[in-house]
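>>> below: sequence and its predicted model.
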Amino acid sequence: MKIFFQTKNLVRTAMVAALYGALTWALSSLSYGPIQFRLTEIMVLLAFIDSAYIPGLVLGCIIANIFSPMGFVDMAFGSFATLIAVFLISKTKNLFLATLYPTIANGIIIAIELYFILKLPFLLSFGEVALGEFIVVTCLGYPIFKAILKNKKLVTLLKFN
């Protein structure tokens, strides 16, 4: 934990959070709505490389969800879903399996949120959220991170220590 509080690691965390939040907002037409294609969700796979990315990714999700039509509720529940997903990603050794956690966590938690707040059908909401997550994180993110993981210098550069 001591190494995390080094200036360069705190700056990296802030940069990840700012990048996630700003890009999500900049691509808001894709990032919010029933079927979301939040391209910044690919970044959650950084937790596969180093668990030290977790705080920046969760904070980035909080920042992004400030602009969500659901506001504070999405800041809380969406960020909680991200926390669960990135924690599980960081504990997984198989990249493909890791890409499925955001689909499941966001699908369930956001569907519960939409069911209770907007009275939307749970299964429909789950399907829509899960579809967007699967397309972005698994279909797009998996090949990108598979290529990143083949480049040992890049992986070393991406690690916090």
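Great, that's in hand. Residues are numbered from 1 along each chain as shown.

>>> from here on, just use CA atoms for contacts and neighbour counts.
Noted.

>>> mind giving me the packing neighbours of the longest helix along the chain?
Ranked by residue count and defined by DSSP state H, the top helix of the chain is helix 95-118. Secondary-structure packing of helix 95-118 (3 or more CA pairs under 8 Å, 6 or more residues apart in numbering; DSSP states H and E): helix 72-90, helix 122-133, helix 142-150.

>>> structure two is appended below for comparative analysis:
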Amino acid sequence: MATFTVWKFDTPEGADTASGILHDAASQGLVTMIDTAVVSWPEGAKKPTTRHGQQGEWRGAGWGAFWGFLLGMLFFIPLIGAAAGAAIGVAAKAMEAVGINKDQLERIREGVTPGSSALFAVTEGADMDRLGERFHGAVGTLVSTNLTPAEKANLLETFD
């Protein structure tokens, strides 16, 4: 099963650092990377910047559309009040197929703010113990995942 995970970092560079660690781990067979996206929001910037990982050329267009839709709805469409809730609802309906719900989208939108960054990752088959060793000291907050409660607890324990 593919796992969708979002990690928030308290610096604009934190997600880039974590992305490098994750890519290195993938090259050593500790996790299969399906795709990634990094959102970085420097302090004082009006909006964040995004970068799609493009893990595989044949998958690039599909994942590019996925990330464009998701990140556009979360960060680039100017929304206020009820319009924000409606847009999150539309995004949630579209994201149900990949296990992302409205509450998760709202946590992501509220959690990534100026001065922070986020790593969005879709992975499979992670060796959690060995992968956790790689992330030791890379302080991030798990914002959202479609893991089961038991898998999520194991993930938090591994990376804590």
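Looks like it arrived, so ask away. Everything numeric here is computed off the predicted structure, so don't read it as measured data.

>>> quick TM-score on the pair, please.
Here the TM-score for the pair of chains, by TM-score structural alignment, normalised by the length of the second structure, is 0.35; 94 aligned residues with a CA RMSD of 4.6 Å.

>>> picking that back up, now do the buried residues in the longest helix of the first structure.
Within helix 95-118 of the first structure, the residues that count as buried by 16 or more other CA atoms under 10 Å are 95-96, 98-115.

>>> so which of the helices and strands packed on helix 95-118 of the first structure gets nearest residue 47 of the first structure?
Counting by CA to CA, residue 47 of the first structure lies closest to helix 72-90 out of these; the figure is 5.0 Å.

>>> may I see the buried residues of that closest one?
In helix 72-90 of the first structure, counting by 16+ other CA under 10 Å, buried: 73-75, 77-90.

>>> and the contacts of it?
Helix 72-90 of the first structure has contacts (CA atoms under 8 Å, 6 or more residues apart in numbering) with 44-45, 47-51, 54, 57-59, 61-66, 68, 98-99, 101-102, 105-106, 109-110, 113.

>>> what's the answer for stretch 52-72 of the second structure, then?
Under CA under 8 Å, 6+ apart, the answer for stretch 52-72 of the second structure is 33-38, 50, 91.

>>> out of those, who's nearest residue 131 of the second structure?
residue 33 (12.5 Å).

>>> so what's that closest one up against?
Here residue 33 of the second structure is in contact with 23, 26, 55, 121-124 (CA under 8 Å, 6+ apart).

>>> narrow those residues to those that are buried.
23, 26, 121-123.

>>> among the residues you listed, which lie within helices?
23, 26.

>>> would you convert the buried ones among the contacts of residue 33 of the second structure into a markdown table that also reports distance to residue 109 of the second structure?
Below are these laid out as a markdown table (distance: CA to CA, whole Å):
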| residue | distance to residue 109 of the second structure |
| --- | --- |
| 23 | 25 |
| 26 | 27 |
| 121 | 16 |
| 122 | 18 |
| 123 | 21 |
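
>>> out of the helices and strands packed on helix 95-118 of the first structure, nearest to residue 31 of the first structure?
For residue 31 of the first structure, the closest of these is helix 122-133, at 9.6 Å, according to CA to CA.

>>> which other helices and strands contact that closest one?
Under the contact definition 3+ CA pairs under 8 Å, 6+ apart, helix 122-133 of the first structure sits against helix 95-118.

>>> between the helix it packs on and helix 142-150, how many degrees?
Interaxial angle, helix 95-118 of the first structure versus helix 142-150 (axes from the mean of the first three to the mean of the last three CA atoms, to 10 degrees): 140 degrees.

>>> what inclination does helix 95-118 of the first structure have with respect to helix 122-133?
140 degrees.

>>> filter the contacts of stretch 52-72 of the second structure down to the ones in strands?
Judged by DSSP state E, those include 33-38, 50 as members of strands.

>>> so which of the residues you listed is the closest to residue 18 of the second structure?
residue 38 (9.6 Å).

>>> tally up the residues packed near the closest one, please.
Using other CA atoms under 10 Å, residue 38 of the second structure has 25 neighbouring residues.

>>> in three-state terms, label residue 118 of the second structure for me.
strand (DSSP: H, G, I helix; E, B strand; the rest coil).

>>> now it. Nearest residue, chain neighbours left out?
Excluding its sequence neighbours, the residue lying closest to residue 118 of the second structure (CA to CA, 6 or more residues apart in numbering) is residue 8, at 4.4 Å.
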